[in-house]
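Undergrad: here is a sequence together with a model predicted from it:
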Amino acid sequence: MNIPLHGLVAATHTPFHPDGSLAPEVVPLQAAHLSKNGIRTVFITGSTGESHSLTRDERLAVFRAWAEAAPAHDLTVVAHAGSNCLEDAKVFAAAAADLGLDAVAALAPSYYKPDDLDTLIDCCALIAGAAPGLPFYYYDIPALTGVCLPMREFLAKAPERIPNLAGVKFTNDDLDDYSRCLKVGDFDIPWGIDEQLLAALQAGARGAVGSSYNFAAPLYRRLIQAFEDGDLETATRLQREAIELIEALAAVGYLGAVKAIMEWQGVPLGPARLPLANPSPAQLESLHEKFDSPVLQP
């Protein structure tokens, strides 16, 4: 069961009003902006979407907003359903199916953590089973969850328990494990670290899910085209430019800074929620020139 997640997939932000309350009415603007920049698939309420800072009702409201906005822009929607509470995760997965979204994903519980593959598979099976008609992606991001298990072994073992397993969103810098995953069965393994997209393409990646594709999709599309044309010099230069942009944002609070960049691009997403930081006016002013660069233009 496969959509698949090829090309650039934008891990979308959750929009808030300036006071931090949810602003689902902004989702159509997000959808239009991404579609205009060549994005065809979105990954909602994940890490970039601040999922762990949303209430159950807020996450469901975001699902509904994307279910309404996506068709007008021909966007495929992957709904992240992961939660420390597996009963909530099941509710999110079932809602994604009821709303007609295209796939479900889930990261591992990260407070009480699964400490072996069998437990991780049990957790994923509960979530995937709540939406058996949708492709299910495990979201591997050990830097945030603290769960670091070999994904090649997960892919070999999990289908017995998860018949709708489509693949893994691989946000893990273990390129050796990634390369091995690409050889296990007929799974879709989109890459999840924007700063290493070129290395993943060289390893065989066909798709990538990332936060910087919200505001810098034209740059990454040129990178992918250069790679496909065999122009590694240009692809390497563009990857370096992407890394420099990401580092500049991370220096002042990545998610809050990216939301500001999106506002400059016409999509007001509000601040990031605590405990994430937001840049000061002075920090934003110092970023503005860099992010008014022709590098980001189509």
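TA: Arrived safely. Bear in mind the structure is a predicted one, so any value in this text is a computation, not a measurement. Numbers count the residues shown, from 1 in each chain.
Undergrad: going forward, measure contacts between C-alpha atoms and count neighbours the same way
TA: OK.
Undergrad: all helices for the stretch 151-298 of the chain, in order.
TA: With DSSP state H, counting those that start in this stretch as the criterion, the stretch 151-298 of the chain has helices at 151-157, 175-181, 197-203, 213-228, 232-250, 254-264, 281-288.
Undergrad: closest to A31 out of those?
TA: Of all the helices of the stretch 151-298 of the chain, it is helix 213-228 that lies closest to A31, at 10.1 Å by CA to CA.
Undergrad: take this one as well and set it beside the first:
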Amino acid sequence: MRHKRVFWILIGDKNTGSSRIHGYNVHEALIKKGIQSKIQYNSTRALTRKEKLKLLLFLRKGDLLILQKRKELSLKKLLRYLKLKGVKIAFIDCDLPVCDITLVQYFDYIICPSSNLSELYKNKHPNKLVTYIPDAVEHFSNKIPSNNNKAIYFGWLTDNRMEQVKSLKKLFKSVDWDLVIMSNRREADIPWFNWEDEERFHIIGQHNVSLIPVVGDEASKYKSANRVLQSLALGNIVLCGDIEAYREVIVNGKNGFICSTPDQWLNALKELSNENKRSEIIKKGFETAENYSMDKIILKWISFLQL
């Protein structure tokens, strides 16, 4: 059965990374393909009784409702009634904890942007249709910046990760590399709170290196590679931590570097002192990113969701 209408309930607006990448961007790509798609709700708050009733009244058999990280158990009754009407339900998840079985039982499709998370869902729910669809690059740069010894960390920061990045900042400084922090924290070198503003791509692209470390906790194992892919598409050289999602994209020393220890971070920077090596890594990194363009990734969504 091909679904003719698609409706979305997102966890946030375009300033919320997961809602922008897995919600708005996919929604807009579907429209370009001639598929009827509408963002119905985009808020962290729970749906009101009136909003749920509205969904029950206008959604009809054959429609597809996509929930993006909506894990609140208060949706259970709504989903049960929608299933009785013949509405199909898809669920997108990108973080732990996994969704509760009381909701998963109503899902027809589950999409994860990391293979580890998709495998976790498959193991927990072997009778469900679960797939891994990598994140699509949001923006490709038209020009590569001139060589410089500037690195950038960009993204939200927890206290633990902030300490980690500050430590790496000192390490980079010891070999004459400047590392700037672009984040939601007031103490960041570049405080940044509007993540839908495309100016962020220009700022990130002014640095030769994107630093993407990982914290050694359970949740990190299930992260996607969106910052790695976006960095490659901007012409940045990626120095990233060692998790499965990053290893699926980065071939160490070929199109970026995977680092876990101080020596590995320093050795990667040392290799970049060779301008030919630097140029070759940038070229191969950009070629890697081209495999994750929205034009290519949206076909995976359309196929899996039977659109």
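TA: That came in fine, so what should we check first? Just so it is clear, the model here is predicted, and its values are computed rather than measured.
Undergrad: report the TM-score for the pair.
TA: With the length set by TM-score structural alignment, normalised by the length of structure 1, the two chains reach a TM-score of 0.36; 149 aligned residues with a CA RMSD of 4.6 Å.
Undergrad: could I get the helices of the stretch 151-298 of structure 1 as JSON lines with distance to K90 of structure 1 and mean neighbour count?
TA: Output for the helices of the stretch 151-298 of structure 1, formatted as JSON lines (distance: least, CA to CA, whole Å; neighbours: other CA atoms under 10 Å):
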{"stretch": "helix 151-157", "distance to K90 of structure 1": "20", "mean neighbour count": "18"}
{"stretch": "helix 175-181", "distance to K90 of structure 1": "26", "mean neighbour count": "17"}
{"stretch": "helix 197-203", "distance to K90 of structure 1": "32", "mean neighbour count": "18"}
{"stretch": "helix 213-228", "distance to K90 of structure 1": "28", "mean neighbour count": "20"}
{"stretch": "helix 232-250", "distance to K90 of structure 1": "33", "mean neighbour count": "17"}
{"stretch": "helix 254-264", "distance to K90 of structure 1": "27", "mean neighbour count": "21"}
{"stretch": "helix 281-288", "distance to K90 of structure 1": "39", "mean neighbour count": "13"}
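Undergrad: what's the closest of those helices to S35 of structure 1?
TA: Once the helices of the stretch 151-298 of structure 1 are compared by CA to CA, helix 213-228 is nearest, at 10.1 Å.
Undergrad: sorry, back to before: export the helices of the stretch 151-298 of structure 1 to CSV and tack on distance to L120 of structure 1?
TA: Formatted as CSV, the helices of the stretch 151-298 of structure 1 follow (distance: least, CA to CA, whole Å):
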stretch, distance to L120 of structure 1
helix 151-157, 9
helix 175-181, 17
helix 197-203, 25
helix 213-228, 29
helix 232-250, 31
helix 254-264, 28
helix 281-288, 41
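Undergrad: so which of those gets nearest G129 of structure 1?
TA: When those are ranked by proximity to G129 of structure 1, the top entry is helix 151-157, at 16.3 Å, counting by CA to CA.
Undergrad: what does the closest one rub up against?
TA: 117, 121, 140, 167-168, 177-178, 180-181, 184-185 (CA atoms under 8 Å, 6 or more residues apart in numbering).
Undergrad: give me the element Y41 of structure 2 is part of.
TA: strand 36-42 (DSSP states H and E).
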